[in-house]
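*Asks:* What follows is a protein structure lacking sequence information:
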């Protein structure tokens, strides 16, 4: 598991809180799909059918990930850009861009 920094006060107000219920609903569906794959393996279902379900889970997780990236950019990066303009400090936005770039890099591994 990757080392993940503990949340700071700055991270307590997440953009996805407006979509939290939809996000949790989608994650619950994915959780159900994973349980279904577990059951399929236990029942020794046809390998290709199991792989098809795993592919669907991966696609669903990617969709959640992209939604979170979009929320982060539209909330955190945009707020950092506004703060950068107000303070004249370009490092604020550079830090957020670096943060999202690192997160995207982790998703692509």
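*Replies:* Thanks, I have it. If you're wondering where the values come from, they're calculated on a predicted model, not measured in any experiment.
*Asks:* contacts and neighbour counts: CA atoms only from here.
*Replies:* Fine.
*Asks:* before we move on, what SS does residue 44 have?
*Replies:* Assigned by DSSP: H, G, I helix; E, B strand; the rest coil, the conformation of residue 44 is coil.
*Asks:* Presented hereafter is structure B, for comparison with structure A:
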């Protein structure tokens, strides 16, 4: 990673690596740890035969939380990786992004 400060919190190289700032990594890790705890909680609810509607509500909360993580990563990708690769003439990155967005929208 070069020593210049990036304008956005993520920077991707042509080696297809993402270089998130420590603040971004910490925030994403915190969110994912919380989601992991929610998943364990749902597992416990199922083991305790919790009412299905309550389990479904918790599943919806987890899905929303995962979508939030995805939005943060997508924003950083679009503001850094995508721009950088387009500037380098790698226009195929737009098709790659469209494929990824289709996967996210399933």
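*Replies:* The structure has been received and is ready for your questions. The shown structure was predicted, so the numbers you read here are calculated from the model rather than taken from an experiment.
*Asks:* Could you pull out the helices in the first structure for me?
*Replies:* Counting by DSSP state H, the first structure has these helices, from start to end: 20-42, 47-72, 78-87, 91-108.
*Asks:* Out of these, which gets nearest to residue 14 of the first structure?
*Replies:* Checking the helices of the first structure against residue 14 of the first structure by Cα to Cα gives helix 47-72 as the closest, at 8.0 Å.
*Asks:* for the closest one, packing partners?
*Replies:* Helix 47-72 of the first structure sits against helix 20-42, helix 91-108, with contacts defined as 3 or more Cα pairs under 8 Å, 6 or more residues apart in numbering; DSSP states H and E.
*Asks:* In CSV, list the helices of the first structure along with distance to residue 10 of the first structure and mean neighbour count.
*Replies:* CSV is the format used below for the helices of the first structure (distance: least, Cα to Cα, whole Å; neighbours: other Cα atoms under 10 Å):
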stretch, distance to residue 10 of the first structure, mean neighbour count
helix 20-42, 18, 14
helix 47-72, 13, 15
helix 78-87, 11, 15
helix 91-108, 12, 14
